[in-house]
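**Q** Requesting a structural model of the entry that follows:
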Amino acid sequence: MTENPYASDILRHLERISLRKRKSPVVLFFGRDGAFSDNAKYLYLDAVAGDYGFDPLWVTADTAIASLLATQSLPVLLLDSPPKEALRILLKAAVAVFCINPNDVFADPHIRASVEGAFRLQLWHGVFAGPQDLQVTDLAPLLNPRLTYQLYGASSIDAVLSPAARYDDRFAEAFGATEVLRDGYPRNEVLFREPTEQDCLGAFRIPDQLKVSGGRNILYCPSHTRVGTPAWRESWLLDKFREAHETSGVTIFIKPHPFEAAIAPASRSLAPGLHLIAALDDIYPALRDFDLLISDYSSLMDDFHLTGKPMLVLQTPQTEKVRQHLLLPDLHYRNLAPVVTADDLPVAIEAAFGDRPSKPVSSIYTEDHHGSAARLNHYIAGQVRQRCTVRYRVTDLNGQKSGSGDSSS
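**A** Okay, here's the model as predicted:
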């Protein structure tokens, strides 16, 4: 059998087809592989609940996530392998929404090529404290194909969401965006209301039997460990957490970064008063149930500070190795929370519970966090209308007057 002579060119072909294909009012929402979480999740749920004039679809290659959404009658597109049927939908989608690097969700390059013609909105998953994507080209080995693939994906967007004026230029530079949308993060809306049943899909909730009366639930949520063993796996830190439980009666929940899902695939108890949360679980429906946050330079601090509850910045050998590269070290170090070492933890935890609630710092996020998902979906609806309206010029060569035509999907 003769091999298909066009097989090597199919990605280029799909890109051209996607760019020229007339669009339908379909909006694709992409999340982190194996998870139903973050800004894309809450924007998607708002789109499903509202009437914005487009059809939202959660896109996943994970059968468990697809089944989870199907039980709630939520529209979901499961990417088969190869994604033959899915390509028919992807090629005509008007908008694609991301909260991580697009190339990180395109395990199959055919998927990436098939959404080339869609308007791409990047919500991202928090404020980055260090150089990000296009900001690293002066420092990084640009002949590394893995790096260039990442930068190619990061810069393949049309607009990016920025939660405050101080971050506008950083987001624009990091992603090469020509349009910055300034508004609150959709995931933070659940901090100000009771989570719905759909909010809790794929999410962690504190079991009633583990909740401590009097407000003594602590969340330890570090950023991704770039160098060495994650601190949450080190005995010197776990011993201090156990000591805090024994002396102050606190219950501590450890939430690893999603990148560490391989070593934290499921929630489980580590010791009395010490529990591990699955790395890919959505933490936001439970966030306001915690009474103290301990972190390092994670963007979760920017969100948790909206609750007005106390926080501590834990200084570890791992975080100190990367701190020198942070762009905004002052944001988390001492401005939002006091810096402590592991040896200080038991005393610092007890002292933190005596702090008075603090008012959120308005310069970190936009003042109006409520309704951000609705505002973003109205913006998306406008992009859908533009993409679904096809305009073309008509030149009548038979002597009649030339003009233009249009067609709306």
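**Q** For the rest of this, base every contact and every neighbour count on C-alpha atoms.
**A** OK.
**Q** Helix, strand or coil: sort out Asp406 for me.
**A** Under the three-state scheme (DSSP: H, G, I helix; E, B strand; the rest coil), Asp406 adopts strand.
**Q** now it, nearest residue through space, not along the chain?
**A** Leaving aside its chain neighbours, Asp406 sits nearest to Arg391 (4.3 Å; criterion: CA to CA, 6 or more residues apart in numbering).
**Q** Can you tell me the element that neighbour falls in?
**A** strand 389-394 (DSSP states H and E).
**Q** tell me which strands and helices that strand is in contact with?
**A** Here strand 389-394 touches strand 403-408, going by 3 or more CA pairs under 8 Å, 6 or more residues apart in numbering; DSSP states H and E.
**Q** Just the buried positions in stretch 144-160, please.
**A** Thr148, Gln150, Leu151, Tyr152, Gly153, Ala154, Ser155, Ser156, Ile157, Asp158, Ala159, Val160 (16 or more other CA atoms under 10 Å).
**Q** Check which helix or strand the third one maps to.
**A** So that's Leu151. helix 145-154.
**Q** Do a quick rundown of the strands in the stretch 1-150 of the chain.
**A** Applying DSSP state E, counting those that start in this stretch to the stretch 1-150 of the chain gives strands spanning 24-30, 55-60, 76-78, 93-98, 119-122.
**Q** and among the ones you listed, the most buried is which?
**A** strand 93-98 (a mean of 27; mean count of other CA atoms under 10 Å).
**Q** Please generate a structure for the following sequence too, so the two can be compared:
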Amino acid sequence: MPPKKPAKKPEDILPADLRRSMHWLPESSAEEREEFFTAAGEFLASADPRKLRKLPPLMRVKWQLARERRLDDLLTVLSHEREFRASSFLVSGKLRPRLEIPGLDSGSLPADVVRLGPGELPVRAKATEVLWVDGRLVVRGYAFVQNVPVDGKALLPRFAWLRQQGARRRVPVRVKARTELRATRDSGQALHAYDEAGFEIVIDPKKLRTGGQWQPGVWQLTLALPSPGVVRTGSVDRIDIGSAGHSQARELADGVRLLAGFSDERMQLTIETPAAEVAGHEETDDALRLALHVPGGSAGQAPARLLVEHKGGEFKRAYDVTRGPGGAFTADIPFADLSVGDSATAATQDFITTLEFPDGTTRRATVRAGFRPGQYLTDRGREIAVTTDGPGLLKLHDRRRQAVVDELHWTPEGELVLSGVYTGATDGLELVLRHGKYFEEKYLPFESGDGRFTLRLTPDRMPSYDGDQQLREGRWYLSFRKEGESDRKDDVPVKLRGDLVDSLPVTHQGSVRTYTVERRFFDRIFLAAGSPLREEDRGKYRQRMLRAQYVRDREKPLRNAVFYNCYHGRQFSDSPRAIYEELVRRGTDVEHIWGTNDQQAVVPPGMRTVEWKSAEWHEALATSRFLVTNVMISSWIKRREDQLFIQTWHGTPLKKMGADLLGTSKANPAYIATLPGRFEQFEYLTSPNAFTTPIMRSAFGFPNEILECGYPRNDVFYREDREEIADRVRKTLRLPEGKKVLLYTPTWRDDQRFGTGKKFKLDLQLDLAEFERALGDEYVLLFRKHPKMLNNITGARDGFVRDVAAYAEISDLYLVSDVLITDYSSSMFDFAHTGRPMVFFTYDLEHYRDTLRGFYFDFTGTSPGPLVKTTAELIDSLQNLDTVSKEYADRYAAFVKKFCEPADGLATAQVVDRMLDWAKRQQG
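**A** Here you go, the predicted structure:
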């Protein structure tokens, strides 16, 4: 079947070019604005009024203002939209709700533009936890009417009921109010608070009986919430993990089960009265024997046959149900019928099982309470798995042997212990912990023997190049993989035994974050590392409140402290680190505060850290005398008169940046318009060379003093102890004696992304296997991809290829590298300080230069080394480095003269001198 086309949205009637013009209207010139209003008027005059009325509320307002050419009001709405999100607005009117925007007189607009229809104030309800307590089903979650803040109990969900499908019967259920800060965070907007939208619903299944008897039926859970104009109703939706992300079956009585699940993402309860269920299984001769439970014993209706259908459509077979001694019912399935995989690593083969009764009726086979999953090995190196799922269906699989956890716990010391069955061969395997969003991988030691494995993991103390580090926020999945292999297609996932899923979540409170073992896809377990931010600091709304607090904190007394912002808190490195070390060397009496993002920057003992965007981070930003940063700061950050902000920046520009991108497809006018305001906060901006200085003026609109002293991070190339530093780095990286070092530093490509966000793919065009065959006897390859690129590097372990993306200080890598391989990365300008050879793997030069970014200078005529397009050409250059070095000697010298001066190793001292001189002037 062809892929289903996405449903059209009401806003699809708006021409794309007009939508873009409106989006950038605040940054447009007077002429461009006039052109927009003319084009918008022509379109709106011919558009179908009925379709325009169906636009989302805020969009209706914007295009009505465009129709009326009300520029100031339209700019007000666009500003609101950028700050709070397109679907966020205020609501007025108790009986006839209307949209309101601060600064806009909504009464001046037609009523049908600002009036909100029933579907424009929808209920947003999510279950976050579904569990059984004392025989009752407890559903916890949150519910609110979108754009109606929940300020007190009057707006909490007051009613909830279960309605039986196909009948008029309703059963009211008790709703208890709860505070749920997650509701505001999950809403993804900054305008409204929904903290008091939490609820707890307790459902007694006995109330679903009819005349005291259990009857099959489906019950829909509905919430009713007061809102302007009317009481609105909504269903409770699922999340994607844990108890609120999966169906749950529970036995209510012999022959009666309740299924709490979701249909089309909406929660519903199903009462079932199965005439028979699978109670257990065992191996007998050459067959899998299933034991069946029939309610009422021999007096019940026993199934006549068990039907097994291969999901791939190869066969459908029937097996007689027999009655044995003591009235037990069983059905035998020959293992030969279930063994259909043609190799040990072939894809999982699934089977659908159905019970057929004497009257010809059928029912999918479900399992009884207490059913315990298991595995049976086959001679093909596979296993027949007998398990279940959330709805309690019997699941049979012919699959490669899998790892199934049956024991897990946290020790008081914060160690997670996972143990389970894995009957596959563990020789040559490694246990991989893989981040579900950023694809980062860690390789863990484990114990194995007698068909079992045990993993011990302390997520608060994960080894790194810089010392112990906390596991970064997110979901981490476990798999077994062939050692040294990076292709995931043959990974063996680690799962939880199906009857133990209700034991999750299992949590441990670490030093600053919570670690949780949870599940997805019913039994696929993962370790979730929580955010180090307090819940009170998380989400767009809370961040807006903290920015408001930042403004108030700017009135507090100034502390004699240096606040460091290095790559938005990701590292302890670069020029901010160099400045810190110089201040320490001088014994300067200041407090040092390092902003760390997700606790990933490992700092020296005694330095204070503040978590990125926490309340403490905002307070330190507002009250520290000095700010040292190497990246952009947000436009809401404003320097106090008694503060000194220093921008060290990073890199010499080959690629165009900032305002110099205007007129290209990569320009973001809204962002570019903020650059002068951001950069005027800095008293000093460091420049690495005379070439970069005027570019900083034009790209950033920087109005103050540029210190053309070089980057402090590059002073390391002129330090007397640089060889000692290099020796330490070699030991840290465990570089083999006698091998030379290649460093590869590819940059990211704007058109190589995962989806439409800011996660970029590694466009690996280098044949690493061929590279190793040709160069592996002489070199090791340090592979340091750009931090924006997420996917893994094939074969990178401790052999020829070594992934050093997690090594914080790249200048250390320059010191130990004999040759740099790069493309358009600014690493070329820093590495040139070493005087060592460079080769440029520019397989996409024309596309990158002419389509993606554009260059500030003629790279092809200036590069201090050869530009090559294939692996073979790259190998040839590296095998003939003496010839290459001689050929490019003059260009290398010119490159160094243009981009590496000043080269005196005094940049850090000059920046620190300016800092301390400024402080003296303030005191004097």
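**Q** Quick TM-score on the pair, please.
**A** The TM-score (TM-score structural alignment, normalised by the length of the first structure) is 0.75; 368 aligned residues with a CA RMSD of 3.9 Å.
**Q** chain center to whichever helix or strand comes after the helix holding Leu151 of the first structure, what's the gap?
**A** Next along the chain after helix 145-154 of the first structure, taking DSSP H and E as the criterion, comes strand 159-162. Here strand 159-162 of the first structure is found 12 Å from its chain centre; the criterion is CA atoms, centre = their mean, to the nearest Å.
**Q** Can you give me the stretch of the second structure that strand 159-162 of the first structure aligns onto?
**A** Using TM-score structural alignment, strand 159-162 of the first structure lines up with residues 684-687 of the second structure.
**Q** How about residues contacting that stretch?
**A** 645-649, 693, 704-711 (CA atoms under 8 Å, 6 or more residues apart in numbering).
**Q** 6 Å instead?
**A** Residues from elsewhere that reach stretch 684-687 of the second structure, judged by CA atoms under 6 Å, 6 or more residues apart in numbering: Ile646, Gln647, Thr648, Thr693, Glu705, Ile706, Leu707, Glu708, Gly710.
**Q** Look up how far Thr629 of the second structure lies from the last one.
**A** When CA to CA, to the nearest Å is the yardstick, Gly710 of the second structure and Thr629 of the second structure sit 15 Å from each other.
**Q** burial measure for Asp208 of the first structure, as a count.
**A** As a burial measure, Asp208 of the first structure scores 7 neighbours (other CA atoms under 10 Å).
**Q** That one and Thr196 of the first structure, how far apart?
**A** Relative to Thr196 of the first structure, and taking CA to CA, Asp208 of the first structure is found at 17 Å.
**Q** Show me which positions of stretch 130-139 of the first structure end up buried.
**A** Quick answer for stretch 130-139 of the first structure (16+ other CA under 10 Å): Gly130, Pro131, Gln132, Asp133, Leu134, Gln135.
**Q** Between the residues you listed, which sits nearest Leu312 of the first structure?
**A** Gly130 (19.8 Å; CA to CA).
**Q** Quick one: map the closest one onto the second structure.
**A** That one, Gly130 of the first structure, aligns with Lys655 by TM-score structural alignment.
**Q** Tell me the counterpart of Lys920 of the second structure in the first structure.
**A** So, by TM-score structural alignment, Lys920 of the second structure is matched to Arg385.
**Q** hang on, that match in a strand?
**A** No - counting by three-state DSSP, Arg385 of the first structure is not part of a strand but helix.
**Q** measure the spatially closest residue to it that is not a sequence neighbour to Asp289 of the first structure for me?
**A** Spatially, and ignoring its direct neighbours in sequence, Arg385 of the first structure is nearest to Pro25 (7.5 Å; CA to CA, 6+ apart). Separation of Pro25 of the first structure from Asp289 of the first structure (CA to CA) stands at 38 Å.
**Q** cool, and Gly184 of the first structure?
**A** On the measure of CA to CA, Gly184 of the first structure and Asp289 of the first structure end up 21 Å apart.
**Q** got it, and Phe98 of the first structure?
**A** From Phe98 of the first structure over to Asp289 of the first structure (counting by CA to CA), the distance is 27 Å.
**Q** ok, now Leu142 of the first structure?
**A** 44 Å.
**Q** For the closest residue to Thr229 of the first structure other than its chain neighbours, the count of nearby residues, please.
**A** Of all residues not flanking Thr229 of the first structure in the chain, Gln318 sits nearest, at 8.0 Å (CA to CA, 6+ apart). For Gln318 of the first structure, the count of nearby residues is 17 (other CA under 10 Å).
**Q** just His847 of the second structure next, same as before
**A** 11.
**Q** The first structure: which residue goes with that one?
**A** Match for His847 of the second structure (TM-score structural alignment): Lys321.
**Q** Grab the nearest non-local neighbour of its match.
**A** Per CA to CA, 6+ apart, closest to Lys321 of the first structure is Val227, 7.6 Å.
**Q** Wait, a helix at Asn792 of the second structure?
**A** No - secondary structure assignment places Asn792 of the second structure outside any helix; it is coil (three-state DSSP).
**Q** got a list of what it touches?
**A** Counted by CA under 6 Å, 6+ apart, Asn792 of the second structure has zero contacts.
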